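**Q** Structural data only, the sequence is not supplied:
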């Protein structure tokens, strides 16, 4: 487990590269405000947009999650805690006025980038109206 990347995974880097190429600037691996030991993968701080790119195995993707046979009970508890933590983090950020976008690692990098770009544009447009 110690060799598993928790940041700068291939999907994260690919999405960041496309976002940057489209002119968007963001921060990476930012601590979740008010929640120690949790980080947001990609953040647009002024717009309060948090993007998470979740790994299928570690976060329980309904399409691709696998269940190890060795030490299965330990893994079930571990992965259930990960999913509960994801829900808790999303609820916390949402209650603080953040827009939270979660994507699976298997999703198209181009589709993710389009959705993020549209969300950032919409949020900035709404902010500029005030």
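**A** The structure has been received and is ready for your questions. Bear in mind the structure is a predicted one, so any value in this text is a computation, not a measurement.
**Q** contacts and neighbour counts: CA atoms only from here.
**A** Will do.
**Q** got the contact list for stretch 53-73?
**A** 11-12, 41, 75-76, 79-80, 82-83, 86, 102-106 (Cα atoms under 8 Å, 6 or more residues apart in numbering).
**Q** Grab the most central residue of the protein for me.
**A** Central residue of the chain (Cα atoms, centre = their mean): residue 52, 0.3 Å from the mean position.
**Q** Please enumerate the strands of the chain.
**A** 27-31, 39-44, 49-54, 99-104 (DSSP state E).
**Q** Dump these to JSON lines, plus distance to residue 4.
**A** Supplementary listing: these in JSON lines, determined by distance: least, Cα to Cα, whole Å:
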{"stretch": "strand 27-31", "distance to residue 4": "16"}
{"stretch": "strand 39-44", "distance to residue 4": "16"}
{"stretch": "strand 49-54", "distance to residue 4": "13"}
{"stretch": "strand 99-104", "distance to residue 4": "16"}
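**Q** measure residue 40 to residue 30 for me?
**A** As judged by Cα to Cα, to the nearest Å, residue 40 and residue 30 stand 5 Å apart.
**Q** A further structure is provided below for comparison with the first:
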């Protein structure tokens, strides 16, 4: 199936996709803050750690990644589906992201960090946020 937009329009649309300060990240930050957890978002530690975690909780030696379901290939999630155009390219892209995520998580664990991954779908609805909120203490440690 051919793309419905021109190459210039597609480029413009893709360029507007945020890599940081996404809505799921802001929701997770609000949940953590409301429960008394303090963290850094753009601190030097965030930038120096493998994978550049979205949140670092130094007191708990914990890092949090908030993964978009599409970009990180969240299996069995309604928000993840390989596009029907350029399937091979997208499969390679998302597989590469998953491999990188596993490599970064292993490196962080080897450095003594506790790694928490929160999927965007876990904060999408009120019920999902409530479910996550009940488990925050166990996730963070």
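**A** Looks like it arrived, so ask away. Given the structure is predicted, the values throughout are model-derived calculations rather than measurements.
**Q** TM-score of the superposition?
**A** For this chain pair, the superposition-based TM-score is 0.80 by TM-score structural alignment, normalised by the length of structure 1; 118 aligned residues with a Cα RMSD of 1.7 Å.
**Q** Let me see the contact set for the residue nearest to the centre of structure 1.
**A** 40-42, 100-103.
**Q** Check the residues you listed for burial and list the buried ones.
**A** Buried members of the contacts of residue 52 of structure 1, scored by 16 or more other Cα atoms under 10 Å, are 40-42, 100-101, 103.
**Q** which one of the residues you listed sits closest to residue 127 of structure 1?
**A** The closest of these to residue 127 of structure 1 turns out to be residue 100 (Cα to Cα; 16.8 Å).
**Q** Now which residue in structure 2 aligns to that closest one?
**A** Aligning on TM-score structural alignment places residue 100 of structure 1 opposite residue 115 in structure 2.
**Q** And residue 13 of structure 1, by the same measure?
**A** Match for residue 13 of structure 1 (TM-score structural alignment): residue 26.
**Q** same question, residue 41 of structure 1
**A** So, by TM-score structural alignment, residue 41 of structure 1 is matched to residue 54.
**Q** distance from the biggest helix by length in structure 1 to structure 2 after superposition?
**A** Counting residues, the longest helix found in structure 1 (DSSP state H) is helix 72-95. For helix 72-95 of structure 1, the mean deviation from structure 2 after alignment is 0.5 Å (mean Cα distance after the TM-score superposition for structure 1).
**Q** Make CSV out of the buried ones among the contacts of residue 52 of structure 1 and add distance to residue 116 of structure 1.
**A** Output for these, formatted as CSV (distance: Cα to Cα, whole Å):
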residue, distance to residue 116 of structure 1
40, 14
41, 13
42, 10
100, 10
101, 8
103, 10
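**Q** Let me know the closest of those to residue 3 of structure 1.
**A** Distances from residue 3 of structure 1 to these, taken by Cα to Cα, are shortest for residue 41, at 18.4 Å.
**Q** which one is the closest one nearest to, not counting chain neighbours?
**A** Excluding the flanking residues, the one nearest residue 41 of structure 1 by Cα to Cα, 6 or more residues apart in numbering is residue 29, at 4.7 Å.
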